[in-house]
Every structure is written in C-alpha cells, then in structure tokens.
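Undergrad: Next comes the sequence, and after it the predicted model I'd like to discuss.
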Amino acid sequence: MKFDIFCIAENETLLCALKKIDENKKGFLLVIDDGNRVLGTLTDGDIRRAFINETNINDEVANVYIKKFERVLIDDEFSKIIEYFKDNRIKFLPIVDWQGKLMNIITKSNMHVLLLEDIVFGLDYDFLSLDEDKLEHEIFNRPWGLYKTTFLNPYSQSKIIKVKPLGELSLQEHKRREEYWVIIYGMGEVIIGESKKRVESGNYVYIPKGCKHKLINTSEDSSLMVAEVQLGDYFGEDDIIRYQDIYGRK
C-alpha cells in the first residue's frame, strides 16, 4: 500500500512508530485496522507526551494514539478541507470512504502548494507527492540589506525586501520580468527611467520590463521594507543588468 509509511497497527510498538515517523518526515501516523479502516492518529508529540508520563518505548501504540480525530470523505468538496485547516491544531487529514477505509492523505502544506500552484485536482490526487519545499525559501543577504522569496511559480515570484538605513539597490533593469513594489514600512526614493520620486508606507510602484530602476533608503536610522511581485517567464538573479552600484557589483 502506498501509504505504508504513514500507517501503523494498534499492536505495534512506539519504537516502530517513531521509526516510521522518522521515515515519512511528516510527524504523524494513521492507526489502521486489518481492513484498512482509520482508527485514529498518532503524532510525534503524542509519543513525547507519553514518554513524559513514563510510557515505555516498547509499549503498544494502542495505549497512546488519539481516537477522536477529523477526517473527510472521498466525495466531499475541497472547501471542507480548507475549513478544517483553518484550525491551527489540524496539520493533516485522512481521506476515507463511507466505510472509514483510508483512501488518501493530505497535509496543510499540501493544500498550500495546491492553492499557490493552481493545480487541477480531485480528492484522489497524489497530494503527498507535492513538493512542500516550495513553501520554504532562504533569506539572502545583500550589501544593501536582505530579501526573502515568499512564493515562486513558473510565471510569478513574490519577495519581501528589507533595505538597511542609507542602503541602495543598484540601478538595474530586467529583460524578462516586470515588477510591482508596495512600500510596507519606512521611506525612501525610487528611480524609474528618468524620473525620481519619494516613497513611503502605502505607496505603490510599477516597473515595466526593460526599464532602469533603483530603490534607495533615505533614512539614517530606519529600515525600508518593500513587498515585491514579479511577473514574467524567468526570475533568476542573472536577469539583472546593473548600470550603477555603490557596492562595486557588476
């Protein structure tokens, strides 16, 4: 069964459960019977709490797992899943048939990837095959401050940009994307083509593809924070043509 590393029987040990949780990297298991019916759930947190209460690692799962849990039916609407995941305590949901047999599994991260990627799917979709790493992006340091990508797909990218006091992005242009900036916090100066204007919290800036532009934090003691959305067909850092840079970058 394709969900083997997510399932465990009542009579298996907590040690076995921990090994499966370590293998599936999701932090949970579904407890099932011989007929593949879902009986309950078991998380790494449940096991930790059991150990605090002096449960033995070789004790059976039956003594620890949670028998009251949320589930959705295979013919339910996806909107029901969205409603369940509004509860911060719910991180995953088994999808079952009318007999309670396991048909699928979806995590909250799976749902976020689906919604952001605009994937067409039914509740029989292979949710666990989705790349949840798309939701995680590093913070990149630059001489002028830092940025973090918050979303990336083949036709758009969004970032949060933080420019340190008196920091300046290079005068640059992009051949394959246009950009939209919203000033979140602080004040500064924006150069777009031949024009220059002051910006502050709440201001919006549009940068057409192929247009020279620059962002400057004019404050000596406060950061400038910007939400950036890029639209195009390529978002690599090598689509930056620099004309001027106070940090000497080419």
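TA: That came through, no problem.
Undergrad: From now on I want contacts and neighbour counts done on CA atoms only, so please keep to that.
TA: Noted.
Undergrad: Which residue lies nearest the spatial centre of the protein?
TA: Closest to where the C-alpha atoms of the chain average out (Cα atoms, centre = their mean) is L135, at 2.4 Å.
Undergrad: just checking, it touches F151?
TA: Yes: L135 is within contact range of F151, at 6.9 Å (criterion: Cα atoms under 8 Å).
Undergrad: For the chain, identify the residue most remote from the centre.
TA: Residue farthest from the centre of the chain, counting by Cα atoms, centre = their mean, is E194 at 37.9 Å.
Undergrad: List the contacts of M225.
TA: Contacts for M225 were tallied using Cα atoms under 8 Å, 6 or more residues apart in numbering; they are 160-163, 183-186.
Undergrad: Of these - the most surrounded one?
TA: Of all those, the highest neighbour tally under other Cα atoms under 10 Å goes to V163, namely 25 neighbours.
Undergrad: So that one versus D238, what's the distance?
TA: 20 Å (Cα to Cα, to the nearest Å).
Undergrad: which residues touch the residue nearest to the centre of the chain?
TA: Each residue near L135 by Cα under 8 Å, 6+ apart is listed here: 109, 112-113, 150-151.
Undergrad: Included below, for side-by-side comparison, is a second structure:
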Amino acid sequence: MSTELKIFSICLDASIVDAMQKIDENKKGFLIVMDNEVVVGTLTDGDIRRAIINGHSPQSNISDIFVHDFTYVKSTDSFNHIIELFKDTKVKFIPIVDDEMRLCNVITKSNLHTLLLQDIPYDAFYPFNVLDDSLLEHEIYPRPWGYYKTTLLNKYCQCKIIRVNPHGVLSLQLHHKRDEQWIIVHGKGVVQIGDEIFEARPGYSFTIPRETIHRLRNSSDSESLIIAEVQMGEYFGEDDIIRIEDEYGRTNC
C-alpha cells in the first residue's frame, strides 16, 4: 500500500481513540478498515460519535463499530459506475480495490466533481488526494451594481451567475482574452454590444466577442436582473476587464 493511502486506512485491531487521531490527521472524516491487507469495512467520524454516545469507551476496539456492509468498486470498474454510486447522497467516499479486496485507491464525491469539472480523465490509480477540491467552492463577490458568483471554472471556461440590482449598471468594458455569452434568466434590461443597443428579457442571449465594448443595465425599478454568463478564452481573471466608462468611478485597477 502506498504512503498516500496509509493515511486513509486503519487496522481492524485499532482502538476508537486511534481512529479518532487518524481521522483528525487525514482531515477527510473517514477511514478504510483493513484486516492485514484486505479491506473489510469503513469507519467515519459519525460512526465514532454514535458509538461513544451509545456507551463505547474510546479505548475499545473499532471491530465493534465499523461498517461491514460498505460501498466499494473494483479498479476495473467504469467511471460511469462510480458516478451512479455517488448519486446516493449517503455515499461520500468509495474505496477502490483489486480482485483480492486489497486497497488500490480512495475517491471522494468532491474528487469526482473536480475530475468532471476540470476535465481530468478518470484513472483508478490517479492520486486523487492531490486534487484541489477548493475549486468547487466559489465565493459571492459584491459589486456596486449587485453581485456575481462563479459556478464553474476550468481551463476552458468560466461560468457565472450575475445579479444586477434595480437601476444597476455594469461598466462599459471590453476584454482582450475572452469572449462572453450572456443568457437573460430573470428581469429586464438593456444590453449594449459595440454601438448597438438591445432589449434584454428572459430567454434572450447575446454573444460578445473579445475586444468588443459592452454593457448591461437593469431598467427595472424593483426587480433584479439575473443573467448566466459563460466566458470562453485563455484567461478569465478580473484584471482582463478594461473599463471605458463606469458610473461608480471604478478604474481598471
């Protein structure tokens, strides 16, 4: 077993306190229970909490509390099979084993999402623990006109949900390194692309090539204007927003 996998495994004869310490070290909330080199079950921090509540001593053996009936896949199973298993909301991680039930790898639901969204080909022996699962977590960023939240970011594109407050207006701007597609989801407004002005209503979509000035305005007195934005190009940083005009006094910095 590789060193990387040892942080996820624990021997069948270990104590509950040993398991607690190991879960604290791996920061994943679970362990794979091993009898010699064979995977025999799983153990989560939730299993441990329930055991202690039910009167088990922290010094008692994990053999009394680990889960025998657990979800696993073989290293030869397809990626589609793994996707199907993760549709069960109770399944947060899956041991990957060989034909002798020896541990080959462990994949978590966050790993699965990161593989899909970052377009990384599945390999049962891929070092999933090196994946940056924080890429799945995006903050909501406030702006003078409203806010935006990134929903997807990879090397091909960035997708955002943008909400513009009543009478809010994005700066007149352009981008050097990306094209954009806007889809109006809710509300009404006005879109400027180049020298042309368009009405914006739910279901309308607009293509904005790079180097083209554009702006979005919410024309409602009371309703938010919500759009889905898809950026395509080689760079998606906020410093590729070149502001021509801005009602809030912002610059390109």
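TA: Right, received. Where do you want to start? Because the structure is a prediction, the values reported are computed rather than measured.
Undergrad: hang on, the earlier thing: among the contacts of L135 of structure 1, which are in helices?
TA: With DSSP state H as the criterion, helices contain 109, 112-113 from among the contacts of L135 of structure 1.
Undergrad: Adding neighbour count and distance to S170 of structure 1, write those residues out as TSV.
TA: As requested, those are exported to TSV (neighbours: other Cα atoms under 10 Å; distance: Cα to Cα, whole Å):
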residue	neighbour count	distance to S170 of structure 1
S109	20	36
H112	15	34
V113	19	33
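Undergrad: quick one: which of these is nearest to K101 of structure 1?
TA: Distance to K101 of structure 1 across these (Cα to Cα) is lowest for S109, with 23.0 Å.
Undergrad: How about the counterpart of the closest one in structure 2: what's its closest non-neighbour residue?
TA: If you follow S109 of structure 1 across to structure 2 using TM-score structural alignment, you land on S110. The shortest distance from S110 of structure 2 to any non-neighbouring residue, by Cα to Cα, 6 or more residues apart in numbering, is to D133 (6.1 Å).
Undergrad: Around the one you found, how many other residues sit close by?
TA: 17.
Undergrad: Aligned to it, what sits in structure 1?
TA: In structure 1, D133 of structure 2 lands on E132 (TM-score structural alignment).
Undergrad: With G187 of structure 2 instead?
TA: G187 of structure 2 maps onto G186 in structure 1, with residues paired by TM-score structural alignment.
Undergrad: So which residues of the stretch 51-200 of structure 2 form helices?
TA: Taking DSSP state H, counting those that start in this stretch as the criterion, the stretch 51-200 of structure 2 contains helices spanning 79-86, 109-117.
Undergrad: just the ones you listed: most buried one?
TA: Comparing those by mean neighbour count (mean count of other Cα atoms under 10 Å), helix 109-117 ranks first with a mean of 17.
Undergrad: Report the angle between that helix and helix 79-86.
TA: Interaxial angle of helix 109-117 of structure 2 relative to helix 79-86 (axes from the mean of the first three to the mean of the last three Cα atoms, to 10 degrees): 140 degrees.
Undergrad: what residues does helix 109-117 of structure 2 touch?
TA: With Cα under 8 Å, 6+ apart, helix 109-117 of structure 2 has contacts from 83, 86, 91-93, 121-122, 128, 131-133, 135-136, 152-154.
Undergrad: What subset of these is buried?
TA: Neighbour-count burial (16 or more other Cα atoms under 10 Å) applied to those gives 86, 92-93, 128, 133, 135-136, 152-153.
Undergrad: about what we covered before: would you mind listing the residues in contact with the match of G187 of structure 2?
TA: Counting by Cα under 8 Å, 6+ apart, G186 of structure 1 has contacts 200-201, 219, 222-225.
Undergrad: roughly how far apart are A228 of structure 2 and Q158 of structure 2?
TA: Using Cα to Cα, we find A228 of structure 2 at a distance of 11 Å from Q158 of structure 2.
Undergrad: that older thread, what would the contacts of M225 of structure 1 look like in JSON lines with distance to G45 of structure 1?
TA: Conversion of these to JSON lines gives the following (distance: Cα to Cα, whole Å):
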{"residue": "I160", "distance to G45 of structure 1": "33"}
{"residue": "I161", "distance to G45 of structure 1": "35"}
{"residue": "K162", "distance to G45 of structure 1": "36"}
{"residue": "V163", "distance to G45 of structure 1": "39"}
{"residue": "I183", "distance to G45 of structure 1": "40"}
{"residue": "I184", "distance to G45 of structure 1": "37"}
{"residue": "Y185", "distance to G45 of structure 1": "38"}
{"residue": "G186", "distance to G45 of structure 1": "41"}
